[in-house]
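S.K.: okay, predicted coordinates and the sequence, questions at the end:
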Amino acid sequence: MNAEGGALRQARGTSSGEGALRQAQGTSADAGAQGTLPVRPELVGEEPYGAPQLDVPYALNVNENPYPPSEKVVAEIAAAVAQAARTMNRYPERDAVELRADLARYLGHGLTSDDIWAANGSNEVMLHVLMAFGGPGRSVLSFAPTYSMYPEYARDTHTAWTTFPRRDDFTLDPVAAVDAVRDQRPDVVLIASPNNPTGTAVDLDTLAAIADAAPGVVVVDEAYFEFAHAGTPSALELLPRFPRLAVSRTMSKAFAFAGGRLGYLAGAPAFVDALRIVRLPYHLSAVTQAVARVALANADEMLAAVDRLRAARDDLAAWLSARGLQVAASDANFVLFGRFADRQAVWQGLLDRGVLIRVVGPEGWLRVSAGTPEEMAAFKRALSEVLEAGVG
């Protein structure tokens, strides 16, 4: 049971609360019976990944874009779904070539469909990466703290998981990072930039030095790149220099397309072909491909809220700092803040006031997503009350 779940059970009671928690986290009442099945040893006692999904007035825990598509885009999506439904008796286009071409046009940098891979969220993209380049006897290196799913991808593909610490401000020491790569010689290096849960971006010189030193492949996870401060360069600029480098993105965040489940990766055609080998047949449904193409065709409109969310993030960071809290510099659509002697109590105090944020990252820190003016006002009001009550 994770910390959020434990506090939720305490907040909601031990009977209906447990049922709500299982529903929120996707766990089963019969999880204890797992030991009677021939489950892989490393999976015994594990619980499915997932932040709590609760019916609260203000959900600011999973970094969603709070601004839904316009009615115009909704109508176009509905029409695309209807068209796809007319051929639902047939399998979808296996390699999503047209969608990949659209993604290449969106990214620019001279990319073509041959340089792009797409899957069900960047989660599946990363799983494909470790299926292709990780595995038994191989290792993956990342820089902690970082995305909490990375070690699960490693576990599920029998890839050894290793980390090297970031600086106290969550940036990477370029010399130490390169030394770690040379010392550990990982088959895969995963670098989130902007990093989740800290929001920290990694400069191109550091990424290039790591890519130059790495004996295997390097993937820069740019899931939150569209929220980066103006002028922040993308690792896409490095692709021509490093054929073993790839850059992953997602449409879940900036595109307000979390429900569409579309992630993608840019890299050399040989890198993409390796991922094609391990993907399941017809892994992207006809509906997913159709609606993602509509979203990309309306990219300007889908991304229209990015500037507002950047401003909300920066305002939120300044507000938290003004209250004497530590705030990690963020190029994402969230802010990591602390430090609290009892972050669980602060999280619970916010939940009691209808505001759900995330217990994640280093001990003592909490993460909150940037949201609408109403959501930000509710968070500030709730946190002020919690702090004034001496909680945390």
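M.R.: Perfect, thanks for sending it. Numbering: from 1, shown residues only.

S.K.: please count neighbours and contacts with C-alpha atoms only from this point.
M.R.: OK.

S.K.: helices of the stretch 1-150 of the chain, residue ranges please.
M.R.: 3-12, 16-25, 71-85, 97-107, 121-133, 150-156 (DSSP state H, counting those that start in this stretch).

S.K.: by how many degrees do the first one and helix 16-25 diverge?
M.R.: In this case it means helix 3-12. 150 degrees (axes from the mean of the first three to the mean of the last three C-alpha atoms, to 10 degrees).

S.K.: put this beside the first:
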Amino acid sequence: MERVTSLEDLPLRTNLQGRSPYGAPQLHVPVALNVNENTHAVPEAVARDILAGLAEAIRSVNRYPDREFTALREALARYLGEGLTADNIWAANGSNEVLQQVLQAFGGPGRSLLGFAPTYSMYSILASGTDTTWIAGTRDADYELSPATAVSEIVRTDPDIVFLCSPNNPTGTPLSLETIAAAYDATDGIVVVDEAYAEFAPVGTPSALTLLPGRERLLVSRTMSKAFAFAGARVGYLAADPAVADALRLVRLPYHLSALTQAAANAALAHSAEMLAMVDDIRGQRDRLVVELACLGYAPHRSWSNFVLFGGVTEPRETFEALLGEGILIRDVGIANHLRVTAGTEQETTLFLDAIARLGRSDRPGQTVPAQAE
């Protein structure tokens, strides 16, 4: 039998041919600020309780887990508040799987998904994986998205599903409730607000969760990866009308959330205050990045996330490689003259800022460091 030697030798679906999988560099470096992780460790007392929950769960892994992950849905509803109950909640292995299930249920052949580029690169990949047509809509200046622009793009493209990233990734741009409401009113399809970074918004900022009553086609997606420092646990969830959860049950795999995942998430949610204690510090480091990058002559965009996109980078690839040479990994997101950096701990942020300041002095032709940054 002839040996298959490459992807091109396989009878791949037509809409997947020539595509590349999602992937950020996975490199072992002293300072990794490239994938918007929460770089703070899980508090020791919380880690002990999570381990205790896992130890208890492991005793019964010979049996399938609770298919309805009832305790987790109840805990997530309590965490979100806004009058939500377990019936409003769905969860999966990371918010990417939640979004994939949404597309499996409401997308597919002959249906389309509208997003507003530049935005989270997984949206188009998930669309391809579910054979849903991806439509890249436009944004306003500085990557903002006004109600008028959102409605105009929806009317122009007539999508079956709309994804709104709030705040937007990779730009960090906030999204107003007025834009979300206008987008919802402009379509008869599903509207998903991806609030992966919602906890990093200014204190008191209302969530799209407040818009859920009376809007049965509105879904608000969240994750425990970012603010909860739980990226490795892979727990994402959404809040919506109970009928949405019924729809997602049609496409989920049996027992898709393991007993260990459920146990770890339940233990973490029981300590939500401790798990979120580092959010204020991350906001502070994010705001510090905005101020100091501007002082260094770059053009950082306003951000309500745990990262900062900054322009004014003459040679993004060279700057990326130079920082990597100093053990600092950030992200080239493919936007001309821009790079993106995660807000890390105070020490990590200092190491990044010191390194990029040195590059401004010596490695970026035509660039000078303003006196106040010396």
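M.R.: Sure thing, it's come through. Keep in mind that this is a model prediction, so the values were computed, not measured.

S.K.: end to end, how far does stretch 196-205 of the second structure reach?
M.R.: 15 Å (C-alpha to C-alpha, to the nearest Å).

S.K.: do stretch 162-178 of the second structure as well
M.R.: Start-to-end, stretch 162-178 of the second structure (C-alpha to C-alpha) is 15 Å.

S.K.: about what we covered before: and of the helices of the stretch 1-150 of the first structure, who's closest to residue 282 of the first structure?
M.R.: Comparison of the helices of the stretch 1-150 of the first structure against residue 282 of the first structure by C-alpha to C-alpha identifies helix 97-107 as nearest, at 12.2 Å.

S.K.: of all the helices of the stretch 1-150 of the first structure, which lies closest to residue 212 of the first structure?
M.R.: Nearest of these (C-alpha to C-alpha): helix 121-133, 17.4 Å.

S.K.: not counting sequence-adjacent ones, nearest residue to residue 310 of the first structure?
M.R.: Using C-alpha to C-alpha, 6 or more residues apart in numbering and skipping residues adjacent in sequence, the residue nearest residue 310 of the first structure is residue 227, 6.1 Å away.

S.K.: surely the one you found is in contact with residue 305?
M.R.: No. Using C-alpha atoms under 8 Å, residue 227 of the first structure is not in contact with residue 305; the gap is 10.1 Å.

S.K.: ok, these two, which is more surrounded?
M.R.: residue 227 (26 against 18; other C-alpha atoms under 10 Å).

S.K.: mind listing the helices for the stretch 251-392 of the first structure?
M.R.: Using DSSP H, counting those that start in this stretch, helices in the stretch 251-392 of the first structure cover 269-278, 286-297, 299-302, 306-322, 343-352, 373-388.

S.K.: export those to CSV and tack on distance to residue 130 of the first structure and mean neighbour count?
M.R.: As requested, the helices of the stretch 251-392 of the first structure are exported to CSV (distance: least, C-alpha to C-alpha, whole Å; neighbours: other C-alpha atoms under 10 Å):
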stretch, distance to residue 130 of the first structure, mean neighbour count
helix 269-278, 9, 17
helix 286-297, 23, 21
helix 299-302, 30, 15
helix 306-322, 31, 18
helix 343-352, 33, 21
helix 373-388, 37, 16
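
S.K.: how about the strands in the stretch 101-250 of the first structure?
M.R.: 116-119, 139-144, 160-165, 188-192, 217-221, 245-250 (DSSP state E, counting those that start in this stretch).

S.K.: rewinding a little: the residue nearest to residue 310 of the first structure pairs with which position in the second structure?
M.R.: The alignment partner of residue 227 of the first structure in the second structure, by TM-score structural alignment, is residue 200.

S.K.: tally of neighbours for residue 132 of the second structure?
M.R.: 24.

S.K.: next, the buried residues of stretch 212-229 of the second structure.
M.R.: 212, 217-229 (16 or more other C-alpha atoms under 10 Å).

S.K.: what's it aligned against in the first structure?
M.R.: Using TM-score structural alignment, stretch 212-229 of the second structure pairs with 239-256 in the first structure.

S.K.: just how off-centre is that stretch within its chain?
M.R.: 12 Å (C-alpha atoms, centre = their mean, to the nearest Å).

S.K.: and stretch 159-168 of the second structure, by the same measure?
M.R.: The answer for stretch 159-168 of the second structure is 12 Å, by C-alpha atoms, centre = their mean.
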